[in-house]
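*Asks:* sequence? don't have it. structure:
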């Protein structure tokens, strides 16, 4: 683990980015529809997020063509490669990707293609690793792909529940790739997760905002999520970093 663990805040818009900048986190992951696990944001959203950083933090863009699993068709992979290139052209400091092959293993060839197209910018493998047949073995595949880091809960529903496997993943990584814990990270749990030796933690600090009117789909509960500064600041404080005033 690095001397000072890195902090990554997952956000959905420029407002979330401004909160991240104010709290001096290391980077943001930008996506849309966090409630669905996140999908690719629009180019305009990426551009607004990059502008909101004023150069203070890097924007790492999730490139995921749809929710619901990580085994993609040729058409979906083509869209993903194109979205990677356009996100980087829009100013992203890195991208966040992942896919599986038919047997359920991490698709290292896909990640290697993204690394090649990223021109030296960082590539994070998202929590696809947690649904792989063997998340620990997937770390070696990730290393072979040339990725910068893996985001993982240790193959559990949440990182606090996956602590033992997170420790093993850190051991396997051996400093060759960063291991970033994510899933269920809060002020209450972040200390226990950092005890595993991970290099970074990823958290979202979301709160729901109620809407008015009728639901517009089977999964619509009439709310949307926003980044909550107080929730985010509480995590930052638990890691031992100062939290600037509003």
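*Replies:* It's in. Computed from a predicted model, the values in this text were never measured in an experiment.
*Asks:* alpha carbons only for contacts and neighbour counts from here, please
*Replies:* Noted.
*Asks:* what about the strands in the chain?
*Replies:* 6-11, 27-30, 58-62, 94-97, 122-125, 149-152, 178-182, 200-203, 206-210, 223-227 (DSSP state E).
*Asks:* give me the contacts around the first one.
*Replies:* Surrounding strand 6-11, the residues in contact under the criterion Cα atoms under 8 Å, 6 or more residues apart in numbering are 17, 20, 25-31, 199-205, 226-227, 232, 236.
*Asks:* swap the cut-off to 6 Å and go again
*Replies:* With contacts defined as Cα atoms under 6 Å, 6 or more residues apart in numbering, strand 6-11 is touched by 25-30, 200-204.
*Asks:* please apply the same query to the last one.
*Replies:* Applying Cα under 6 Å, 6+ apart, the set of residues contacting strand 223-227 from outside is 16, 205-211.
*Asks:* which helix is the longest one in this protein?
*Replies:* When the chain is parsed with DSSP state H, its longest helix is helix 74-89.
*Asks:* find the nearest non-adjacent residue to residue 109, please.
*Replies:* Of all residues not flanking residue 109 in the chain, residue 145 sits nearest, at 6.8 Å (Cα to Cα, 6 or more residues apart in numbering).
*Asks:* hang on, the earlier thing: most surrounded residue in the contacts of strand 6-11?
*Replies:* When neighbours are taken as other Cα atoms under 10 Å, the top entry among the contacts of strand 6-11 is residue 30 (30 neighbours).
*Asks:* next up, a structure to set beside the first:
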């Protein structure tokens, strides 16, 4: 990627979303389950489908919802999931871990990075919990992450743009800063102008058709309101915006 080429990573959690992101022109996929819970480790079937994709696929490695403090049993699962991603032929993995005070947990992250040998490694938004962003970024570089996904510690990338800009300047090409959190075709150009990032991350999703509230499936909780999925046309719109910058 050259300096004037903005890369789009799309996070997906369904087979349809995966197909839509690829068809719409995404440059890279973050493959997840349960995006409504900010992303969990994807299932083997979705991983197998993604392994045939023509673009790089990075699997989320997150064994449960909640915070990013993990015990030995959870870390064992994460190591096995990293191995599964490698065995499937994926390009990389995405994970993070914090201490009780929000600092990045180097004692957890260093072994996970070692486990990821041969794979690209992204630090996810566990980074947004750190109490000192400057120190956190230096530690991420020292540990060997290739990029950090961040909203600048804010609810979304627009609100955190000033801090993302500071991180981009601090990175000095030693690590990529991937802006994420509410990125869409309407605001991507402004986020990029304000931050200087060359990579952006979004779900490019839209609400699914309304559910039938009279159905047995809805009554039993299988079809909740508010479900979303990645849409090809939104990916295409965002790609179009990025290519014009």
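*Replies:* That came through, no problem. Since the model is a prediction, treat every value here as computed from it, not as a measurement.
*Asks:* could I get the TM-score for this pair?
*Replies:* The TM-score (TM-score structural alignment, normalised by the length of the second structure) is 0.90; 238 aligned residues with a Cα RMSD of 2.0 Å.
*Asks:* ok, back up a step: aligned partner of the residue nearest to residue 109 of the first structure in the second structure?
*Replies:* When the second structure is aligned by TM-score structural alignment, the residue opposite residue 145 of the first structure is residue 143.
*Asks:* now the residue sitting nearest the centre point of the second structure. Nearest residue, chain neighbours left out?
*Replies:* Against the mean C-alpha coordinate of the second structure, by Cα atoms, centre = their mean, the closest residue is residue 30 at 5.2 Å. Leaving aside its sequence neighbours, residue 30 of the second structure sits nearest to residue 11 (Cα to Cα, 6+ apart; 4.5 Å).
*Asks:* the one you found matches what in the first structure?
*Replies:* Counting by TM-score structural alignment, the partner of residue 11 of the second structure is residue 10.
*Asks:* tell me which stretches of the first structure form helices.
*Replies:* Going by DSSP H, the first structure shows helices at 14-23, 43-53, 74-89, 108-117, 135-145, 163-173, 190-194, 229-238.
*Asks:* could you report the neighbour count for residue 231 of the first structure?
*Replies:* Per other Cα under 10 Å, the neighbour tally for residue 231 of the first structure reads 16.
*Asks:* one more: the one 5 residues further on?
*Replies:* By the other Cα under 10 Å criterion, the neighbourhood of residue 236 of the first structure contains 20 residues.
*Asks:* ok, it to residue 8 of the first structure distance?
*Replies:* Remark: distance between residue 236 of the first structure and residue 8 of the first structure (Cα to Cα, to the nearest Å) = 10 Å.
*Asks:* swap in residue 226 of the first structure?
*Replies:* 16 Å.
*Asks:* the two: which is more packed in?
*Replies:* Each of residue 226 of the first structure and residue 8 has its neighbours counted (other Cα under 10 Å); residue 8 has more, 24 against 18.
*Asks:* give me the residues contacting stretch 106-114 of the first structure.
*Replies:* Residues contacting stretch 106-114 of the first structure (Cα under 6 Å, 6+ apart): 99-101, 141, 145.
*Asks:* ignore the last one, stretch 180-189 of the second structure
*Replies:* For stretch 180-189 of the second structure, using Cα under 6 Å, 6+ apart, the contacting residues are 150-151, 156-157, 200-202, 238.
*Asks:* if we go to 7 Å?
*Replies:* Stretch 180-189 of the second structure is contacted from outside by 149-151, 156-157, 200-202, 204, 237-238, 241, using Cα atoms under 7 Å, 6 or more residues apart in numbering.
*Asks:* repeat for stretch 31-38 of the first structure
*Replies:* Here stretch 31-38 of the first structure has contacts from 11-12, 39-41, 61-62, 67, using Cα under 7 Å, 6+ apart.
*Asks:* and which of these is nearest residue 93 of the first structure?
*Replies:* Set against residue 93 of the first structure, the nearest of the contacts of stretch 31-38 of the first structure by Cα to Cα is residue 61 (8.0 Å).
*Asks:* burial count for that closest one?
*Replies:* 31.
*Asks:* residue in the second structure paired with it?
*Replies:* Aligned by TM-score structural alignment, residue 61 of the first structure pairs with residue 59 of the second structure.
*Asks:* and residue 221 of the first structure, by the same measure?
*Replies:* For residue 221 of the first structure, the aligned position in the second structure is residue 224, judged by TM-score structural alignment.
*Asks:* skipping its backbone neighbours, what lies nearest its match in space?
*Replies:* According to Cα to Cα, 6+ apart, the nearest residue to residue 224 of the second structure is residue 218 (6.4 Å).
*Asks:* wait, the one you found touches residue 225, no?
*Replies:* No - using Cα atoms under 7 Å, residue 218 of the second structure is not in contact with residue 225, being 8.7 Å away.
*Asks:* residue in the second structure paired with residue 165 of the first structure?
*Replies:* Per TM-score structural alignment, the equivalent position to residue 165 of the first structure in the second structure is residue 163.
*Asks:* ok, that match - how many residues close by?
*Replies:* Using other Cα under 10 Å: residue 163 of the second structure sits among 20 other residues.
*Asks:* hang on, the earlier thing: hmm, the match of residue 61 of the first structure is touching residue 40, no?
*Replies:* No - look at residue 59 of the second structure against residue 40 with Cα under 7 Å: they stay out of range, at 9.2 Å.
*Asks:* who's in contact with the aligned partner of the residue nearest to the centre of the second structure in the first structure?
*Replies:* By TM-score structural alignment, residue 30 of the second structure lines up with residue 29 in the first structure. Contacts for residue 29 of the first structure (Cα under 7 Å, 6+ apart) come out as 8-11, 59-62.
*Asks:* excluding its backbone neighbours, what's nearest residue 156 of the second structure?
*Replies:* In space, residue 156 of the second structure is closest to residue 181, 4.3 Å off (Cα to Cα, 6+ apart).
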